[in-house]
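> For reference, the sequence and a predicted model appear below.
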Amino acid sequence: MNWKARLLLLDGLMPSLGDDGRLAWGTLADAAEDAELVFLGLDRSDGGEKPCFAAVPGEGDASPRMANPQLWSLMATMEPGDLALYGGARSITDWHARHRFCAQCGAPTSIAKGGWQRGCESCGAQHFPRTDPVTIMLVEHDGKLMLGRGKGWPEGRFSALAGFVEPGETIEEAVAREVFEESGIRVHDVSYISSQPWPFPSQLMIGCHSHALNTDLTIDETEMAEIIWYSREEVTAALDGDGPFVAPPPHAIAHQLMHWWISR
């Protein structure tokens, strides 16, 4: 053991916060004797180089983030650096917890390369953490923005539409398909704005903007509870906390995309 090494303290996949609201850290002695450890990087904040690790939990969690209101609330209080570090640690340790067996032959796998790979001793297959691309898109028409409330979401909470990129698709094609499937709206002039990793369980949110050809909605009621067109003034008021809907929290890319839209 390296006495300088630090262990990110997690409760399963939940973050542990100290009295100061920051991520809590321990030493490698805090890890279970048989724990698999993932190398997160080096902490150079005090001029030294302290290796940082996280332990793989006994179980993973592939449920959507709305299924855990406590985690959602904790994330809203975390400062950006801690939020980014926790998101990366959650994604990689969750992947390990859910990939203990080889997808090729079914034999047990073991951690390798500091936690950034799993290897199968039976057939020799190498498995690497995956990231799933998801488009999240603003849809605009004549100065209004189309926002939706997904099935199971709290009343009044709206966000940008989103969906996974399917095999063989470009980002632009994924935006057009997802918007049409969920709203019945055809879009054009799709452009990229920004991206954000999203650890539920391990996605890359690709923020885009598009223009709608019309406003006549045909809502996919199996996925969406509501879809509404909002004016610039309504979106601005919602981001200020006093609008006709509850906006996504600041740490979500949808919030930043809305700010980008109203500032254009």
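Arrived safely, thanks for sending. In this text the structure is predicted, and so the values were computed from the model without any measurement.
> Going by C-alpha atoms from here, please, whenever you check contacts or count neighbours.
OK.
> so where's the longest strand in this protein?
strand 187-198 (DSSP state E).
> quick one: contacts of that strand?
Contacts to strand 187-198, defined as C-alpha atoms under 8 Å, 6 or more residues apart in numbering, come from residues 87, 139, 172, 175-176, 179-180, 203-213, 253, 257.
> now the helices for the protein?
In the chain, the segments counted as helices under DSSP state H are 69-77, 80-97, 171-183, 232-239, 253-262.
> Now for the spatially closest residue to Gly150 that is not a sequence neighbour: which residues touch it?
Among residues not flanking Gly150 along the chain, Met224 sits closest, at 4.4 Å (C-alpha to C-alpha, 6 or more residues apart in numbering). Applying C-alpha under 8 Å, 6+ apart, we find Met224 in contact with 148-151, 182.
> Pro108 now?
Per C-alpha under 8 Å, 6+ apart, neighbours of Pro108: 100-102, 120-121.
> now do 6 Å
100-101 (C-alpha atoms under 6 Å, 6 or more residues apart in numbering).
> Quick one: neighbours of Glu172, just the number.
By the criterion of other C-alpha atoms under 10 Å, Glu172 has 19 neighbours.
> how much space between the spatially most central residue of the chain and Ala62?
Residue closest to the mean C-alpha point of the chain, counted by C-alpha atoms, centre = their mean, is Trp198 at 1.3 Å. Trp198 is 12 Å from Ala62, where distance means C-alpha to C-alpha, to the nearest Å.
> again, but for Ala103
17 Å.
> cool, Thr27 as well?
Thr27 is 28 Å from Ala62, by C-alpha to C-alpha.
> Settle it for me: which of these two has more neighbours?
Counted by other C-alpha under 10 Å, Thr27 and Ala62 do not tie: Thr27 has more neighbours, with 17 against 12.
> In contact with that one, which residues?
Neighbour list for Thr27: 6-7 [criterion: C-alpha under 6 Å, 6+ apart].
> Distance of it relative to Cys52?
In terms of C-alpha to C-alpha, Thr27 sits 9 Å off from Cys52.
> list residues touching both of the two?
With C-alpha under 6 Å, 6+ apart as the test, Thr27 and Cys52 both reach 6-7.
> Would you quantify the distance from Thr215 to Gly115?
48 Å.
> higher neighbour count, these two?
Each of Thr215 and Gly115 has its neighbours counted (other C-alpha under 10 Å); Gly115 has more, 22 against 17.
> Got another one to weigh against that:
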Amino acid sequence: MRNAETVTFGGSALDRAAHLRADPAQLAKLRESGTVLPIWRGKPLFQSGERLAWMAPNSPVLAHSGEIVFLGLDEGVPRFAADISDWSPEAGAEAVEQGFFDPSAQRHPSLSDDHSFLELRGVMTALTARDAELAATAKAVLHWHRSHGFCAACGAESHSAMGGWQKNCPACGAHHFPRTDPVVIMLITRGNRVLIGRNGNWPEGMYSLLAGFIEPGETLEAAVRREVLEESGVQVGAVRYLASQPWPFPSSLMFGCAGEALSDEIRIDPEELEDALWINREEMVLVVTGQHPRIKPARRGAIAHFLIANWLADRLD
């Protein structure tokens, strides 16, 4: 797919400068001249709700810093991210992971009112490609630190290394690295129709493409066929890869695939889906433009929306 890397969170070509991660002295110097993105309980700091708000290393916002991760060089500027989840705002302290979407905003008393911590899903389409990649990287790696504080081999507390990209166990010597969960998301078509479904936890009326985690020992193609069959009862034949998207909610890599359905009948698994249906191109145009009376589209910025839009425009080559 020729325009695959135009998907949100993809294609900015950030210089991650991995060769610098093993040099603590050099990283310390870079921090002095660099900037830091504060993240509070999964929410990056934004300015005016449309661009990342970078702080100087001595900013009072960073007084509650926990883990600090070196993100890379942004046009030569050293970029870091810091977890400040221990900071407690006076109000609006709902955790982003507790619902489908957290619309609340938190403001730090040392910053102007146009600075706020926001859920990334709500502003991701307003960001530049570079800001989107930096935010996704920071959010995913810091979430990994928050959820992997102890060695998976022996249970001892692990210590950060390599600029935040590794954790070492002082007890057994094991090394641990940020994890990414591979997920397939499928544009399943049959003639002029595409298969969509909805999870019961989603906002009312929202539908999207079917998706599921890839299991150990499984190819992308096999995962597509298995997940579609398990969730909807639809059999899939030929499968091809289209595009991928880092999805830091909390730490997935979405593999967008196209699949040709071999059957029409839908038999949903109620444990997986609340509903599934076939929808033709003409009706899908109404969905993505917000004019359908019943069906709401996948969120803009998500690869599901990206794949459907390119399917409608005949740009899947």
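The structure has been received and is ready for your questions. A quick note: this is a predicted structure, and the numbers were derived from the prediction, not measured.
> Dump the helices of the first structure into CSV; add distance to Asp11 of the first structure as well.
Shown next, in CSV, are those (distance: least, C-alpha to C-alpha, whole Å):
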stretch, distance to Asp11 of the first structure
helix 69-77, 11
helix 80-97, 11
helix 171-183, 35
helix 232-239, 32
helix 253-262, 26
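> do you know which of those helices lies nearest Leu10 of the first structure?
helix 80-97 (9.0 Å; C-alpha to C-alpha).
> Only the buried residues of the closest one, if you could.
82-84, 86-97 (16 or more other C-alpha atoms under 10 Å).
> ok, now which ones touch the nearest residue to Val184 of the second structure once chain neighbours are set aside?
What sits nearest to Val184 of the second structure in space, not counting adjacent residues and going by C-alpha to C-alpha, 6+ apart, is Phe255, at 4.7 Å. Residues near Phe255 of the second structure by C-alpha under 6 Å, 6+ apart: 183-184, 244.
> Of those residues, which is the most crowded?
When the contacts of Phe255 of the second structure are compared by neighbour count (other C-alpha under 10 Å), Val184 ends up highest, at 25 neighbours.
> Report how many residues lie close to Trp261 of the first structure.
Using other C-alpha under 10 Å, Trp261 of the first structure has 17 other residues around it.
> mind checking what it lines up with in the second structure?
Alignment note: Trp261 of the first structure maps to Trp311 in the second structure; criterion TM-score structural alignment.
> Who are the contact partners of the alignment partner in the first structure of Thr180 of the second structure?
Counting by TM-score structural alignment, Thr180 of the second structure lines up with Thr131 in the first structure. Neighbouring residues of Thr131 of the first structure by C-alpha under 6 Å, 6+ apart: 202-203.
> in the stretch 1-150 of the first structure, which spans are strands?
Counting by DSSP state E, counting those that start in this stretch, the stretch 1-150 of the first structure has strands at residues 6-8, 10-11, 14-15, 25-26, 37-43, 50-55, 109-112, 117-120, 126-127, 132-141, 144-150.
> The fifth one: how far from the chain's middle?
On the basis of C-alpha atoms, centre = their mean, to the nearest Å, strand 37-43 of the first structure sits 20 Å off its chain's mean C-alpha point.
> Pull up the aligned stretch in the second structure for it.
The aligned range for strand 37-43 of the first structure in the second structure is 68-74, by TM-score structural alignment.
> how about Ala107 of the first structure, what does it touch?
Taking C-alpha under 6 Å, 6+ apart, one finds Phe101 in contact with Ala107 of the first structure.
> how many other residues sit next to the equivalent of Gly114 of the first structure over in the second structure?
Under the alignment (TM-score structural alignment), Gly114 of the first structure maps onto Gly163 of the second structure. Counted with other C-alpha under 10 Å, the neighbours of Gly163 of the second structure add up to 22.
> these two touch, right, Gly163 of the second structure and Leu71?
No. Using C-alpha atoms under 6 Å, Gly163 of the second structure makes no contact with Leu71, being 8.3 Å away.
> Give me the common contacts of the two.
With C-alpha under 6 Å, 6+ apart, Gly163 of the second structure and Leu71 have no common neighbours.
> when you align them, which residue in the second structure goes with the residue nearest to the centre of the first structure?
Counting by TM-score structural alignment, Trp198 of the first structure corresponds to Trp247 in the second structure.
> ok, so what distance separates its match from Glu283 of the second structure?
Distance from Trp247 of the second structure to Glu283 of the second structure, counting by C-alpha to C-alpha: 28 Å.
> ok, and the closest non-adjacent residue to the aligned partner of Ser263 of the second structure in the first structure?
Matched across to the first structure, Ser263 of the second structure falls on Asn214, judged by TM-score structural alignment. Excluding its sequence neighbours, the residue lying closest to Asn214 of the first structure (C-alpha to C-alpha, 6+ apart) is Ile185, at 6.7 Å.
> try Ala126 of the second structure
Once flanking residues are discounted, Ala126 of the second structure sits nearest to Glu50: 5.4 Å by C-alpha to C-alpha, 6+ apart.
> quick one: the one you found from Arg299 of the second structure, how far?
17 Å.
> same question, Asp83 of the second structure
Distance of Asp83 of the second structure to Arg299 of the second structure, computed by C-alpha to C-alpha: 27 Å.
> ok, His209 of the first structure to Ser91 of the first structure distance?
On the measure of C-alpha to C-alpha, His209 of the first structure and Ser91 of the first structure end up 27 Å apart.
> just Asp216 of the first structure next, same as before
38 Å.
> Contact partners for the alignment partner in the first structure of Met206 of the second structure?
Using TM-score structural alignment, the equivalent of Met206 of the second structure in the first structure is Arg157. Residues near Arg157 of the first structure by C-alpha under 6 Å, 6+ apart: 245-246.
> now do 8 Å
The contact partners of Arg157 of the first structure, by C-alpha under 8 Å, 6+ apart, come to 149, 245-248.
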